[in-house]
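In: sharing a sequence plus its predicted fold:
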Amino acid sequence: MKKILIKNATLINEGYAGIASVLIEGDKIAAVYPEECTIEMERNADEVVDAFGKWLLPGVIDDQVHFREPGLTYKADMHSESMAAVAGGVTSYMEMPNTNPQTTTKEALDWKFNRAAEISVANYSFYMGATNDNIEELYKIDHRRVCGVKLFMGSSTGNMLVDQPVALERIFSEIPALIAVHCEKEEIIRANREYYVSRFGEELPVLFHPLIRSAEACYASSSQAVDLAVRNNARLHLLHLSTARELSLLDDSPLSEKKITGEVCVHHLFFDDNDYAEYGNRIKWNPAIKTCADRLALTEAVRTGRIDVVATDHAPHLWSEKQGSCLKAASG
């Protein structure tokens, strides 16, 4: 088995930052030496890579991406986006089910796994999508293989909005998997949209996006998901949190003790609603970016461990699809 030694790198890992060397045997890390490389270390390797002056980091796991295959490959596919992931240091990804067809059947899920085995250059897993009426399909899948069940408790494409109380109770009480939830209350979004359209018309600029997909819509949905999880002792992951108030639904316990975890996306850490004036639809996402106070609270929650995951929610579109009013331009 070939041994590769990466020597004298600046290793960044688990709170450590300093000169170190790493020995790789085959496809596994065999040893980490938190010191400068010695002649003996080099003799024990078949190949030596001098990384002095360079950073060495573990491969990133991105728990939320949209790779557009099948059905939307005019935007991107598993090969192009896994290549982009690896180029940026992401070596494993978890892909979402709102493709075409949607990944809401075992057959569609198996197709994705088979396709990724053919063309993905990074490690992969896929979420199974929930609907109001596909509980039997959720029973069919091997939950040790998938990364979780994706649940839209807010606007989504097609029929993936799960809003029927019976369906929600069954998913949270019966499915033995992590339930990853997009939380925005559809009724609040709809009421906000009708209000602003009635006052200002259909051609609303992007600064209306966080007013329509408001902080209130996020918290109402997130708190409902937490209530469902607590009552049913379910494993819940709150995707792309965007407000300070939602952080009250999480705690600072060690990750190993948590049954409810939270994620923030990089764009909610770097942008707030003041940035719409400069960037417009380029920073239009769901959930919308919120206030500076929200951004700062999310950043602090990452620092303290209340937020457990930082993800990208990578969702490519054509530039032409990002044009128009906040009701027409694609989010992502």
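Out: Cool, got the structure.

In: from here on, just use CA atoms for contacts and neighbour counts.
Out: Will do.

In: which residues does residue 58 contact?
Out: If you count contacts by Cα atoms under 8 Å, 6 or more residues apart in numbering, residue 58 has them with 12-13.

In: if we go to 7 Å?
Out: Applying Cα atoms under 7 Å, 6 or more residues apart in numbering to residue 58 gives the contacts residue 13.

In: try residue 266
Out: Neighbouring residues of residue 266 by Cα under 7 Å, 6+ apart: 310-312.

In: and if you look at residue 325?
Out: Each residue near residue 325 by Cα under 7 Å, 6+ apart is listed here: 203-206.

In: now do the longest helix along the chain: which elements does it pack against?
Out: Identified as the longest helix of the chain according to DSSP state H is helix 215-232. Where contact means 3 or more Cα pairs under 7 Å, 6 or more residues apart in numbering; DSSP states H and E, helix 215-232 is packed against helix 165-174, strand 179-183.

In: ok, structure two:
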Amino acid sequence: MPTTLIKAATIVNEGKTITADLLISDGRIEKIGTEISAPADVEINAEGLHVFPGLIDDQVHFREPGLTYKADIWHESRAAVAGGTTSFMEMPNTVPNTLTQQLLQDKYDIASKQSLANYSFYMGAANDNLEEVLRTNPREVCGIKVFMGSSTGNMLVDDEHTLEGIFSSSPMLIATHCEDEATIRQNMELYKAVHGDRLTPDMHPLIRSAEACYISSSRAVTLARKYGSRLHVLHISTARETNLFENNLPLADKRITAEACIHHLWFSNADYAEKGNFIKWNPAVKTREDRDGILRAVLDGRIDVIATDHAPHTLAEKQQPYLQAPSGGPLIQHALQALLDMHQAGKLTLEELVQKTAHNTAICFQLDGRGFVREGYWADLVLVDLNKPYTVGKHNILSKCGWSPFEGHTFTSTVMHTFVSGSLVYTNGAIVEGGNAQRLMFNR
């Protein structure tokens, strides 16, 4: 691999901001210092640019295999690196669902040939595959995914015996989607009784209600406390749920952690009038008070990680009536820019942004050699111009679905360069093919 020297960068890392040079060799950061004069194959003048450790997204849906008409690893990994995300962890509700070790390996085989970003894949849990789940290698797989709320195929885990088995026996991180299915079904029946099939997107957070989220999240936390499980609750969507989590322990010592997603930090129910199904997610985007409460929990340490839940659907699918339109949307390309807009608005510091998108994700998942700008670590880096506006349009959306809930929005910042495992994969608006994407490994 070519050596790269990045000069005069403003590096945001581990709670500090410094100006320094970085020398990249054999995929790793060889040296950080002032006035590095070592010869290099490539030199980048980073004066005026900020350098962050690449974002690590612990929740994406890249749809491969089985749903590649709407997304695939090739397209979505390119959208990721264009947005400064250098590593992703992908969910098991593909087709077929990732419920066996062989199906899990099949996804790794695809990524090894197609992905431009570093990758890992969750093993999926169902009501009837506990033995297969427990065969998962903690060193080589990010975690076990449990849908404690509806999902595609056979992935709703609502059998109490199975849940007890997973929480009592899993040797690794359990990531949960928490919405109480019985509450959601009851709410849906009530709304259909009044409105028939003429339901609208603004009803989504009332059907997939705050109560449904809290019932399920509190159940997961109770199980984790009972068995001492390593639990990670995904996409917290209500202020009430944030009180289930603690902020009085070092992150490395926490057994129960939580994640917030970009859409729950950016949108509120006031946005359904304009965005409609384009902000229809599960769990639902809820009130301004919920949005603000989630941000408070991010800042005070009750919520540990920020991710995307990137989940593309085609434009035609999202333009259907509310009941037919699927939940989810593309976010990974613009996650960092959205957070930088929040920084510019005074909502979080750059150091907090880096902590929640890189450092903490690495600590939560015990990632090997990633998530920090450190000598000897893999060179997963993003270089950003904080003062170069960027307008989202169809011409620059890289997700296969071709649309974004941010379409038409002008962000305050632009991603200039992205390095994945020491390889320059995105520069000045263009993808650089090839790369050095790696399977993520975990210190467990």
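Out: Looks like it came in fine. All values derive from a computational prediction rather than experimental measurement.

In: TM value for the aligned chains?
Out: Put the two chains on top of each other and the TM-score (TM-score structural alignment, normalised by the length of the first structure) is 0.95; 327 aligned residues with a Cα RMSD of 1.3 Å.

In: about what we covered before: mind putting the helices and strands packed on helix 215-232 of the first structure into CSV with mean neighbour count and distance to residue 295 of the first structure?
Out: Formatted as CSV, those follow (neighbours: other Cα atoms under 10 Å; distance: least, Cα to Cα, whole Å):
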stretch, mean neighbour count, distance to residue 295 of the first structure
helix 165-174, 16, 30
strand 179-183, 25, 18
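
In: to residue 30 of the first structure, which of those lies closest?
Out: Residue 30 of the first structure lies closest, by Cα to Cα, to one member of these: strand 179-183, at 33.5 Å.

In: gap between that closest one and the chain center?
Out: 10 Å (Cα atoms, centre = their mean, to the nearest Å).

In: need the contact partners of that strand.
Out: So strand 179-183 of the first structure is contacted by 148-154, 218, 221-222, 235-239 (Cα under 7 Å, 6+ apart).

In: give the contact list for the alignment partner in the first structure of residue 88 of the second structure.
Out: Taking TM-score structural alignment, the alignment pairs residue 88 of the second structure with residue 93 from the first structure. By Cα under 7 Å, 6+ apart, residue 93 of the first structure lies in contact with 61-63, 65, 123-125.

In: helix, strand or coil for residue 93 of the first structure?
Out: On the three-state scheme (DSSP: H, G, I helix; E, B strand; the rest coil), residue 93 of the first structure is labelled strand.

In: mind checking how far it is from residue 228 of the first structure?
Out: For residue 93 of the first structure, the distance to residue 228 of the first structure equals 27 Å [Cα to Cα, to the nearest Å].

In: likewise residue 200 of the first structure?
Out: Relative to residue 228 of the first structure, and taking Cα to Cα, residue 200 of the first structure is found at 37 Å.

In: of these two, who's got more company?
Out: Neighbour count, other Cα atoms under 10 Å: between residue 200 of the first structure and residue 228, residue 228 has more, with 18 against 10.

In: what's the match for that one in the second structure?
Out: With TM-score structural alignment as the criterion, residue 228 of the first structure matches residue 223.

In: next: residue 69 of the first structure.
Out: Looks like residue 69 of the first structure aligns to residue 64 there (TM-score structural alignment).

In: likewise for residue 213 of the first structure?
Out: The alignment partner of residue 213 of the first structure in the second structure, by TM-score structural alignment, is residue 208.

In: burial of its match, as a residue count?
Out: Using other Cα under 10 Å, residue 208 of the second structure is surrounded by 25 other residues.

In: likewise for the one 3 residues further on?
Out: Using other Cα under 10 Å, residue 211 of the second structure has 18 other residues around it.

In: check residue 224 of the second structure too.
Out: Neighbour count of residue 224 of the second structure, defined by other Cα under 10 Å: 21.

In: show the contacting residues for it.
Out: Contact analysis of residue 224 of the second structure by Cα under 7 Å, 6+ apart lists 167, 230-231.

In: so where do the strands sit in the first structure?
Out: Assigned by DSSP state E, the strands in the first structure fall at 3-13, 16-25, 28-33, 47-50, 55-56, 60-65, 90-95, 123-129, 148-153, 179-183, 236-238, 260-265, 309-311.

In: how near is the residue nearest to residue 13 of the first structure when sequence neighbours are not counted to residue 6 of the first structure?
Out: Computed as Cα to Cα, 6 or more residues apart in numbering, the closest residue to residue 13 of the first structure that is not its neighbour in sequence is residue 57, at 6.4 Å. The gap separating residue 57 of the first structure from residue 6 of the first structure is 12 Å, by Cα to Cα.

In: more neighbours: which of these two?
Out: residue 6 (22 against 14).

In: is it true that the more buried one touches residue 48?
Out: Yes: contact status for residue 6 of the first structure versus residue 48: in contact at 6.0 Å, counting by Cα atoms under 7 Å.

In: equivalent range in the first structure for stretch 293-310 of the second structure?
Out: Here stretch 293-310 of the second structure aligns to the first structure at residues 297-314, judged by TM-score structural alignment.

In: what comes up buried for the matching stretch?
Out: The neighbour-count check on stretch 297-314 of the first structure (16 or more other Cα atoms under 10 Å) flags 297-299, 301-302, 305-314 as buried.
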